[in-house]
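J.: Give me coordinates for this.
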Amino acid sequence: MKIGVPAETRAGERLVAASPASVAQLIKLGYEVVIEAGAGTSASFLDAQYEEAGATLVDAATAWGADIVTCVNAPKPAQIKLLREGATLVATMAPHSNERLVASLAKRGVTALALDAVPRISRAQAIDVLSTMSNVAGYRAVIEAAENYGGMFTGQVTAAGKTKPATVFIIGAGVAGLAAIGAASSLGAQVRAFDVRPEVAEQIESMGGTFVDAPEAQQEISADGYAKPLTAEQQAAAMAVYAKEAANADVVITTALVRGTAPTTITADVVAGMRPGSVIVDLAASGGGNCALTVPGKTVLSDNGVTIVGYTDLTSRMPRHTSTLFGTNIVHLMALLTPGKDGAMVLDLEDQVQRGMTVAHAGEVMWPPPPVSVSAAPAPVAAQGPTEEELAEKARLEQEVALATARRRNWLYGAGAVAALLLLALSDQDTVKHLTVFALAVIVGFYVISNVKHSLHTPLMAQTNAISGIILVGALLQIGSEDAIVSTLSFIAAAVASINIFGGFLVTYRMLGMFRKDA
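T.: Okay, the predicted model is just below:
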């Protein structure tokens, strides 16, 4: 089958649905890839790079006439007419608010897969274009904020004085919010973030932010992955949090966008309470904006000097990386739709991921899809505890094993003591002295080493190396003895002491290397 990648025609759009790298991966799946000439130029992908990856350059009509067409934005009516009956379209379509488009595609007999309708479950994360776009937008929001803010994000201490770090307040800790938290933190700002879902506190802190805890303004997560609607009391408490934090912030980034709708989180009064020179970056401008003063697509200045950035093309302002990630999402989707890796797409409507993003098929409108729960895992069954009789029997068996072990240990100790007494009784006076010294050395050494803290074991090696050196010298003096037993013991002592010395010096060398700062 043939995959077509046409150029985007929306005004100002710089993205493309495939990068040269993703084209090569699609070809490995068995597909033939055709791409409209010049489609990737705005994303810094040259036609020659696509040809090198194995794609064929074609005109717009040929790209739209392929078996499978993938693009970033929804097609216009003129482009829908170029789609052949039975073709598959893979694009973002906003099916929840674009019923006319879905109906047109169904009437055309096109199988339409909406990339922005991927179910929010773990298995579908690799093809979740919304997460890809949100991640880029969150990062770019910080760049736009830094551009419009009249100071540095990080604090500075110089001979001329010091500057305080910027305070950044982020509303929402979804993919975009977390990306913004990470970017702002890496620039040295003091980042505070709030989300109505309390379970994201750990994620916020892991990205370098401080979670604004306001239990009276928070709600639990719902079955579709979004936060449940707030009650009137919770909404009022949340608005109070927004007002307080925004008044103390230099930069505010809003990210609340649910199914294309942007709730108001920053009112005109909140903007009026912010400091002159502050910046608001509204990531929900495409849905009307979280800020009451946002003008989608533009940057405006409030009466009190607050800059409000309402760009709707943040992802297009980073076209190279966004297109690369978008193309990777397409590759993961086509890998799911091509189980045989033979270039033949197979749509399985029994698969909840494929069904969830299928909005038109075989002349029928398939939107909305059946609901999908966040987790299909069954609830864990509580393990039944043991009965009192079983616990008593277990305790009895454990006691018997302990008694048997103690008896066996006592017998071994007794046998060892008898053997030691016999050895002493049958040995001459010099041997008895040596054995006594050996026994005392073992006892003293055991208690000395066992009572040393683990953190001191490495420094202790310097002392043990010295002792091992003495042992090595003594062993070398005795290794030539005429007595075979003395000579054998001397050889063993020399070998063990040498291993201990070299090993000790190696560990000490590595430890010292940890504190050495290379020039």
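J.: use CA for all of it now, contacts and neighbours both
T.: Will do.
J.: Excluding sequence neighbours, find me the nearest residue to Glu85.
T.: Of all residues not flanking Glu85 in the chain, Gly109 sits nearest, at 5.1 Å (CA to CA, 6 or more residues apart in numbering).
J.: any idea how far the one you found is from Val34?
T.: 22 Å (CA to CA, to the nearest Å).
J.: who's more crowded, those two?
T.: Taking other CA atoms under 10 Å, Gly109 and Val34 do not tie; Val34 has more neighbours (25 against 21).
J.: pretty sure the more buried one is in a strand, no?
T.: Yes - assessed by DSSP: H, G, I helix; E, B strand; the rest coil, Val34 belongs to a strand.
J.: so who does it touch?
T.: 2-5, 55-58, 63 (CA atoms under 8 Å, 6 or more residues apart in numbering).
J.: what do you get for Lys298?
T.: Residues in contact with Lys298 (CA under 8 Å, 6+ apart) are 309-311.
J.: Please verify my assumption that Gly305 contacts Pro276.
T.: Yes - using CA atoms under 8 Å, Gly305 is in contact with Pro276, at 4.6 Å.
J.: what about stretch 392-399, distance to the chain center?
T.: Put simply, stretch 392-399 sits 47 Å off its chain's centre (CA atoms, centre = their mean, to the nearest Å).
J.: would you list the contacts of Val34 in a markdown table and tack on distance to Leu105 and neighbour count?
T.: Shown next, in a markdown table, are those (distance: CA to CA, whole Å; neighbours: other CA atoms under 10 Å):
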| residue | distance to Leu105 | neighbour count |
| --- | --- | --- |
| Lys2 | 19 | 18 |
| Ile3 | 18 | 25 |
| Gly4 | 17 | 30 |
| Val5 | 18 | 30 |
| Ala55 | 27 | 24 |
| Thr56 | 26 | 17 |
| Leu57 | 26 | 21 |
| Val58 | 23 | 16 |
| Ala63 | 17 | 27 |
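J.: re the thing from before, Ala284: which of the contacts of Lys298 is nearest?
T.: Comparing the contacts of Lys298 against Ala284 with CA to CA picks out Gly310 as the nearest, at 8.0 Å.
J.: and that closest one, how many neighbours?
T.: Around Gly310 there are 27 other residues, counting by other CA under 10 Å.
J.: Another for comparison:
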Amino acid sequence: MQVFIAKEKESEKRVAAVPDTVRRLVRLGLSVAVETNAGVGSAIPDAAFEEAGATIVGPDAISQADVVLRVQSPPKETIAQLKKGALHISFLNPFSDSSPMADFASASVSAVSLEMMPRTTLAQKMDALSSQASIAGYAAVLMGADASPKILPMMMTPAGTIQPAKYFVIGVGVAGLQAIATAKRLGARVEAFDTRPVVAEQVQSLGAKFVQIDLGEMGQTEQGYAKELTPEQLELQRQGMAKVCSDSDVVITTAKLFGRPAPLLLTKDMLKGMAPGSVIVDLAASPTGGNVEGSKPGETVITEEGVQIIGCDTIENHSAQDASLMFASNLVNFIEHFWDEEAKTIKLDREDEIIAGCLMTHEGAIVHEKFANA
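T.: Model prediction:
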């Protein structure tokens, strides 16, 4: 079997393989072809892939591949090039754009959407959303620090004592927890809020303060995501957060609802209470609509009051090399888990919980239950 590692579009610096994962694939008995300059954005030269056992090829070689690994969803014309019966694994963002599903089905390609990976213990090693979210949380702190006119740690100087910066993290999932941990390591004073009271202990264990806002009955889904709030609960949440935001130097919003637009958490009226120079890093700005009114993916917007809103768009590119390492490891973990050593192939058992959760198309049809009738 031949595995093809695709080069991403220019704006995407990550790559779906690193030399170590190439070696793992070769040890399984797979032939690995890497598209020319696929790793340039992650500072991985072609020679490093060749040394690991891969062959460097042009883009047309994708038509010969049995397995295609990439980060982002491919363009329509690329799907048409894929070999019948091939397996394609990447982020596909199916809730925002389900149109590629029909193209994959027409091409008789088995497409795996990494966003749909079940949130189970067994699938944890393949969970690319979580691995990339940890990079995003880390990068958000650095972006906020770079944009803020304040330093993070307390400093005792001959000129006097400089107080630590105040960070407020909204949403305590993987990205939020990493943001809290990173800001604390750099010396900031950190507060955090989440609609799931169960995460308060995790926040406190990192040395941060958990902000209590009474929203009534709350909880989380079976997959571990926060449940969607009612309009009344959202308004109570905004009122409770407004005071904390007004006293914060950097606010990081991470709230996403799986398969639905991100909730609007910070309104323009709330931003008016923040001091000039304050920074908001909106990790949900793309592609789910954003947590902050006025945020724009990939842009920094400055309000009339001087508050900077950084709308993140693939923030994982901030640390592309390590993001690629984690992402590539998730992919190889998936392949190794379903590798049939005797048949020397990847076994797609549709009765398997993991495969059933993330396999979108197979044998010429859209097979995922959420999209089969779309």
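J.: Where helices are concerned, which of the contacts of Val34 of structure 1 count?
T.: Using DSSP state H, the members of these that fall in helices are Ala63.
J.: list the ones among the contacts of Val34 of structure 1 that structure 2 also has?
T.: Retained in structure 2: 2-5, 55-58, out of those (criterion both residues aligned by TM-score structural alignment, their matches' CA atoms under 8 Å).
J.: In TSV, list these along with distance to Leu187 of structure 1.
T.: Below are the kept ones among the contacts of Val34 of structure 1 laid out as TSV (distance: CA to CA, whole Å):
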residue	distance to Leu187 of structure 1
Lys2	45
Ile3	41
Gly4	40
Val5	37
Ala55	40
Thr56	42
Leu57	42
Val58	44
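J.: Relative to Gly290 of structure 2, how far out is the residue of structure 2 most remote from its centre?
T.: Each residue of structure 2 has a distance to the centre, and by CA atoms, centre = their mean the biggest one is for Pro158: 43.1 Å. Using CA to CA, Pro158 of structure 2 is found at 43 Å from Gly290 of structure 2.
J.: what does the strand or helix carrying Arg407 of structure 1 correspond to over in structure 2?
T.: In this assignment (DSSP states H and E), Arg407 of structure 1 forms part of helix 388-426. Aligned by TM-score structural alignment, helix 388-426 of structure 1 falls on no residue of structure 2.
J.: contacting residues around the helix or strand just after that helix?
T.: Note on helix 388-426 of structure 1: by DSSP H and E, the next helix or strand toward the C-terminus is helix 429-450. Contact partners of helix 429-450 of structure 1, identified using CA under 8 Å, 6+ apart, comprise Leu424.
J.: Over which residues of structure 2 does the helix or strand just after helix 429-450 of structure 1 lie when aligned?
T.: Following helix 429-450 of structure 1 in sequence order, the next helix or strand is helix 457-478 (DSSP H and E). Per the alignment by TM-score structural alignment, helix 457-478 of structure 1 matches no residues in structure 2.
J.: what's the angle between the helix or strand following helix 457-478 of structure 1 and helix 457-478?
T.: Next in sequence after helix 457-478 of structure 1, counting helices and strands by DSSP H and E, comes helix 484-514. Interaxial angle of helix 484-514 of structure 1 relative to helix 457-478 (axes from the mean of the first three to the mean of the last three CA atoms, to 10 degrees): 150 degrees.
J.: Show me what helix 484-514 of structure 1 packs onto, helices and strands only.
T.: Contact partners of helix 484-514 of structure 1 among helices and strands, from 3 or more CA pairs under 8 Å, 6 or more residues apart in numbering; DSSP states H and E: helix 457-478.
J.: Okay, buried residues for the helix it packs on please.
T.: Of the residues in helix 457-478 of structure 1, those with enough neighbours to count as buried (16 or more other CA atoms under 10 Å) are 461, 464-465, 468-469, 471-473, 475-476, 478.
J.: now do stretch 243-263 of structure 2
T.: The neighbour-count check on stretch 243-263 of structure 2 (16+ other CA under 10 Å) flags 244-256, 258, 261-263 as buried.
J.: and Gly53 of structure 2, how far is that from Val22 of structure 2?
T.: Gly53 of structure 2 sits at a distance of 7 Å from Val22 of structure 2 (criterion: CA to CA).
J.: With neighbour numbers in mind, choose between these two.
T.: Val22 (26 against 20).
J.: Which of the helices or strands spans that one?
T.: helix 19-28.
J.: how far apart are that helix and its match in structure 1?
T.: With mean CA distance after the TM-score superposition for structure 1, helix 19-28 of structure 2 departs from structure 1 by a mean of 0.9 Å once superposed.
J.: ok, and what's touching that helix?
T.: Contact with helix 19-28 of structure 2 is made by 31-32, 48-49, 51-54, 328-329, 332, 336, 341, as judged by CA under 8 Å, 6+ apart.
J.: how about 7 Å then?
T.: 32, 48-49, 52-54, 328-329, 332 (CA atoms under 7 Å, 6 or more residues apart in numbering).
J.: Could you do stretch 300-316 of structure 2 as well?
T.: Contacts for stretch 300-316 of structure 2 (CA under 7 Å, 6+ apart): 132, 135-136, 139, 272, 274-283, 285-286, 295-299, 323.
J.: same thing with stretch 417-426 of structure 1?
T.: Contacts for stretch 417-426 of structure 1 (CA under 7 Å, 6+ apart): Val432.
J.: Leaving out chain neighbours, which residue sits closest to Leu266 of structure 2?
T.: Using CA to CA, 6+ apart and skipping residues adjacent in sequence, the residue nearest Leu266 of structure 2 is Val292, 4.8 Å away.
J.: pretty sure the one you found is touching Leu265, no?
T.: Yes - between Val292 of structure 2 and Leu265 there is a contact under CA atoms under 7 Å: 6.0 Å.
J.: quick one, which of these two is more surrounded?
T.: Taking other CA under 10 Å, Val292 of structure 2 and Leu265 do not tie; Val292 has more neighbours (26 against 20).
J.: what does that one align to in structure 1?
T.: Mapped onto structure 1 by TM-score structural alignment, Val292 of structure 2 lines up with Cys291.
J.: again with Ser11 of structure 2
T.: When structure 1 is aligned by TM-score structural alignment, the residue opposite Ser11 of structure 2 is Gly12.
J.: Can you tell me the SS state at that match?
T.: Strictly by three-state DSSP, Gly12 of structure 1 counts as coil.
J.: again with the one 4 residues further on
T.: Following three-state DSSP, the label given to Val16 of structure 1 is coil.
J.: Please report how far it lies from Val69 of structure 1.
T.: Taking CA to CA, one finds Val16 of structure 1 at 12 Å from Val69 of structure 1.
J.: higher neighbour count, those two?
T.: A direct count of neighbours by other CA under 10 Å for Val16 of structure 1 and Val69 places Val16 higher, at 30 against 24.
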